[in-house]
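Q: Below: sequence and its predicted model.
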Amino acid sequence: MKKKSEIASLILVSVILGLILSIQFKTVNKSVGEGVLPTQRAQELAADLKKVKQERDAQINRITELESEIEKYEKNEIDKNSYAESLYKDTMKYRMLAGYVDLEGPGIILEINDPPSDLEFSNGYGVVDQLDLILQIVSILNAADAEAISINDQRYTSFTEIVRAGDHIEINGVSTSSPLVIKAIGNPNTLESALAIKRGIVWQLKSYNYMTLLTQDKEITIPKYRKVKEFKYSEPSEENS
C-alpha cells in the first residue's frame, strides 16, 4: 500500500513539473517568438539596433552637410548686402540663445560618479536617483551666467526634459547614465565658485558619497540642440496699434 502511495506521489509530482515546463515554454514563445531561441532573438535585436544606429548616423551626417551648405549660402549673401549681414548676425544670436548652434569657449567641467557600492549607507543609490540635484546644478550655473550647458553632450535648453527611465536618465530623449559630465561655458572662475562654494552643491554631492571632479577648461565645446521644436498651439501675438 505504501509503495502504491509513493508511486501516486511521483506521478503527481511529474504531472505538476510537466505543467510548469509547459507554461514556461509558452511564456518564452510569446516573448521571443515561436520557434526562435532566446540567443537567436537577441542576435536579431542586436542586428536591428545596429541598423537603426547606422541609419541615425547617416541622417546626422546628412543634416550636417545640409547645414554647411546653408551656411555657405548665407555667407555669400552677407558679402553682397550690409542689411543681410545685420540680419545674419541677429539670426545667429537668437540661434545661439535657443541652443541650435555648436558653441565653444572657456568654462568648467563637472564630472559626477556614483558612490562606490561597498560604502556604508549607499543603499545602491546613484545619480539616476537624484534628478533634483542635477536640476539644482543647472539652476546654479544659469544663475552664474553660464552661456551654454550640456549634460553628457546633450545641450540643455528651455525645452530640455530630464526624466527617469528605468536604470537610466533620458535627456532630450536620449538615454544616459553615470558618470554624468556637465559642461558649462562662461567665466570659469565665476562658474567654479558658484558650484564649489562652502556647503554648496559640490559639498552636498560629496556628503552623499558621490565622487566629483570640478575643473576649469579654456576650450570647451558644447553641441547644439538636435531636436526640432514645433509650435502647434501658439503663435506670435500681434499688438494692437
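A: Arrived safely, thanks for sending. Numbering: from 1, shown residues only.

Q: From now on I want contacts and neighbour counts done on CA atoms only, so please keep to that.
A: OK.

Q: need the helices for this protein, in chain order.
A: Under the criterion DSSP state H, helices of the chain are mapped to 2-32, 38-80, 82-98, 131-143, 188-196, 201-207.

Q: Take this one as well and set it beside the first:
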Amino acid sequence: MSPTQRAWHALRNPSRSQAVVAVLLAILGFAAVTQVRSIEADDTYEGRREEDLIEILNGVTGTTDRARREIAQLEQTRRNLETDSNARRAAIEQAEERLETLNILAGLVPVSGPGVRVTITEAETPVRVDRLLDLVQELRTAGAEAIEINDEVRLVAQSSFQEVDGRLEVDGVALDPPYVVEAIGEPNTLEGGVGFPSGPVAALRGEDGADVVIERPAEVVIESVRDLARTDFAEPAQGQ
C-alpha cells in the first residue's frame, strides 16, 4: 500500500488516540477564538487617537468634580439645616423656661420645692404690718422664688399689706393669726436671710413678743395662684 493510500485509510478509519487528539485540538481552537473576541470586546479604547482619549479623560474628570461639588453642597446644606434646627430648638427651650419663670413670679401656677416655713404666733401685742412686710422682703432678697401666707394668698411683686379694723389684710384678703409664711428657695439662705441679729425674726420676737418658729419641710407646696389681670387699654404692637 502506497503512502497516499495509507493516509486516506487513516482519515477514514481513525484510531482512538487520533480521535482524542482531534477533540482536544477543537477545544483549544474554540478557547482561542473566544479569548480573542473577549479582548476585542473589552479593549474599548484600542485604536483611539491620543486627542480622543484626552477628551474622554477630561469629560470623566469633569463629571467627577461636579459630583464632588454637589456632594459638598448637600453636606453643607445638611449641616446648615442641623444648625438651624438646633438653634430653633434652643430658642424654644429658652422661651419655655422663661415663660415658666414668669408664670412662677407672677403667681399664675402652683409650685413646690425646698424652702422654709415661718410660723408667727401673736402674744398679747398684735403683730405689726411692717414687721410681716419686712419678713417677706427679706425672704425675697434671700432668693425666695414663691411665697404664700396662710395657704390663702400668693405674694407677688405688687402685693400690698395693710391693717383694717385691727386685722391684717394682704391683697385685700383678711388674715387671722397665727401667720404661716411659706417660701420656696434654698433653705439655708432663706433662714439666714430672716434669722440674722436685728433681722425681722429678732424684731418679731423681741419687740412684738411673738413666738416665731422656722421649719425646713422636706417639700414646700404652694397651691394658691393669682388671676391674670386683664388689660383694658394695652394690646400687643404689630409684629410682636
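A: Now that the structure is in, tell me what you want to look at. Predicted model only: the values in this text are computed from it and were never measured.

Q: Nearest to Arg155 of the first structure among the helices of the first structure would be which one?
A: For Arg155 of the first structure, the closest of the helices of the first structure is helix 82-98, at 10.2 Å, according to Cα to Cα.

Q: Please name every helix or strand in contact with that closest one.
A: Contact analysis of helix 82-98 of the first structure by 3 or more Cα pairs under 8 Å, 6 or more residues apart in numbering; DSSP states H and E lists helix 38-80 as its packing neighbours.

Q: For the helix it packs on, which helices and strands make contact with it?
A: helix 2-32, helix 82-98.

Q: List the buried residues for the shortest one?
A: Buried residues in helix 82-98 of the first structure, counting neighbours by 16 or more other Cα atoms under 10 Å, are found at 84-85, 88, 96, 98.

Q: follow-up on the earlier one: would you mind saying which of the helices of the first structure lies nearest Gly166 of the first structure?
A: Comparing these by their distance to Gly166 of the first structure (Cα to Cα), the top pick is helix 131-143, with 13.0 Å.

Q: on average, how far is the closest one from the matching bit in the second structure?
A: Comparison of helix 131-143 of the first structure with the second structure after fitting gives an average deviation of 0.9 Å (mean Cα distance after the TM-score superposition for the first structure).

Q: contact partners of that helix?
A: Here helix 131-143 of the first structure makes contact (Cα atoms under 8 Å, 6 or more residues apart in numbering) with 149, 162-164, 184, 191, 194-195, 201.

Q: What lines up with Ile140 of the first structure in the second structure?
A: By TM-score structural alignment, Ile140 of the first structure lines up with Glu138 in the second structure.

Q: Next one: its match relative to Ala183 of the second structure, how far apart?
A: Glu138 of the second structure sits 11 Å away from Ala183 of the second structure, going by Cα to Cα, to the nearest Å.

Q: quick one, which of the two is more surrounded?
A: Taking other Cα atoms under 10 Å, Glu138 of the second structure and Ala183 do not tie; Ala183 has more neighbours (30 against 20).

Q: what sits against the more buried one?
A: For Ala183 of the second structure, the contact set (Cα under 8 Å, 6+ apart) comprises 115-117, 139, 144-148, 220.

Q: re earlier: which among the buried residues of helix 82-98 of the first structure gets closest to Leu49 of the first structure?
A: Nearest to Leu49 of the first structure among the buried residues of helix 82-98 of the first structure, with distances taken as Cα to Cα, is Ala98, at 31.2 Å.

Q: The closest one corresponds to which position in the second structure?
A: In the second structure, the residue matched to Ala98 of the first structure (TM-score structural alignment) is Ala106.

Q: cool, and Asn172 of the first structure?
A: Under the alignment (TM-score structural alignment), Asn172 of the first structure pairs with Asp171 of the second structure.

Q: got the contact list for the residue positioned nearest the centre of the first structure?
A: Closest to where the C-alpha atoms of the first structure average out (Cα atoms, centre = their mean) is Ile171, at 3.4 Å. Contact analysis of Ile171 of the first structure by Cα under 8 Å, 6+ apart lists 151, 154, 160-163.

Q: Quick one: mark the members of these that sit in strands.
A: Under the assignment DSSP state E, the contacts of Ile171 of the first structure contribute 151, 154, 162-163 to strands.
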